[in-house]
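A.B. asks: need a structure here:
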Amino acid sequence: MVKESTNELIYPIILHHEEIGYSVEIPDINGAWTEGITKQQALDKARNLIGTTLVDQPRLPTPTPLDNIIVLSKSGDTKTTVTIDLAFYQQLMSGKGSQENNNAF
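C.D. replies: Coordinates of the predicted model:
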């Protein structure tokens, strides 16, 4: 879902609970994966991966509705969404982001 007035994008992800940490599958971003030691770190990395991948794209992929995402894997895997502020990534990639924002990575 895209909120036109705010440049916010909402994309589904699948969190896979691993022996150590989490891996994150991003179905709408051409087979993209990331990982994190904590659930929050995994979510933040997924958000950053989506934002940096889509910031220069002329056409954004249509987010798959969360209800259409099927989790086939092991117990403990969950589907959820992350919200991305595309304007933030546009500023960051153009070098206009503040030092505080650059620390988000």
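A.B. asks: CA only for contacts and neighbour counts going forward, please
C.D. replies: Will do.
A.B. asks: Which stretches in this structure count as strands?
C.D. replies: When assigned using DSSP state E, the strands of the chain occupy the ranges 2-3, 8-17, 22-26, 32-36, 78-85.
A.B. asks: Would you convert the ones you listed into a markdown table that also reports distance to Gln99 and mean neighbour count?
C.D. replies: Below are these laid out as a markdown table (distance: least, Cα to Cα, whole Å; neighbours: other Cα atoms under 10 Å):
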| stretch | distance to Gln99 | mean neighbour count |
| --- | --- | --- |
| strand 2-3 | 26 | 14 |
| strand 8-17 | 22 | 22 |
| strand 22-26 | 27 | 21 |
| strand 32-36 | 23 | 18 |
| strand 78-85 | 17 | 17 |
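A.B. asks: this one as well, want them side by side:
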Amino acid sequence: MTRYATEAARLLPWTGAEGQPCYLIGDGGGYVSRVADNVESVQLDMADDLLGHVEEMLGDRSATPEQLRYVVTRLSESLREVHRIARSRGARLAVAAVRADHPE
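C.D. replies: Here you go, the predicted model:
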């Protein structure tokens, strides 16, 4: 059995040229895995900052429709990124649980 058949594919926190998902096969300790971890961390921090900004805007009755449309667009992008991170981490947790139940 090859190494690739025994390791789970990780959904990466970015997409390919035409928006298709990108995957990494490996043990999670390589360079691309570390880059992906860093990108996920930045994306989650940005989502947190965006939520704070949205809360401020919702309390500001002078926010224009254009400003609200802009922030909703950014929220959509951020939610898409956070959802991808959650799917990736959930899949890796499921694989880890199976491996824990069936050690080699």
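A.B. asks: Report the TM-score for the pair.
C.D. replies: Counting by TM-score structural alignment, normalised by the length of the second structure, the TM-score of this superposition works out to 0.26. Behind it: 47 aligned residues with a Cα RMSD of 4.1 Å.
A.B. asks: ok so, going back, just so I know, which of the strands of the first structure lies nearest Met93 of the first structure?
C.D. replies: Of all those, the one in closest proximity to Met93 of the first structure, counting by Cα to Cα, is strand 78-85 (12.8 Å).
A.B. asks: Give me the packing partners of that closest one, helices and strands only.
C.D. replies: With contacts taken as 3 or more Cα pairs under 8 Å, 6 or more residues apart in numbering; DSSP states H and E, strand 78-85 of the first structure sits against strand 8-17, helix 39-54.
A.B. asks: outside of the last one, which residues touch it?
C.D. replies: This points to helix 39-54 of the first structure. 13, 21-24, 26, 29, 33-36, 60, 82-86, 89, 93, 105 (Cα atoms under 8 Å, 6 or more residues apart in numbering).
A.B. asks: For it, buried residues please.
C.D. replies: The neighbour-count check on helix 39-54 of the first structure (16 or more other Cα atoms under 10 Å) flags 39, 42-52, 54 as buried.
A.B. asks: now swap in stretch 48-55 of the second structure and tell me
C.D. replies: When neighbours are counted by 16+ other Cα under 10 Å, the buried residues of stretch 48-55 of the second structure are found to be 50, 54.
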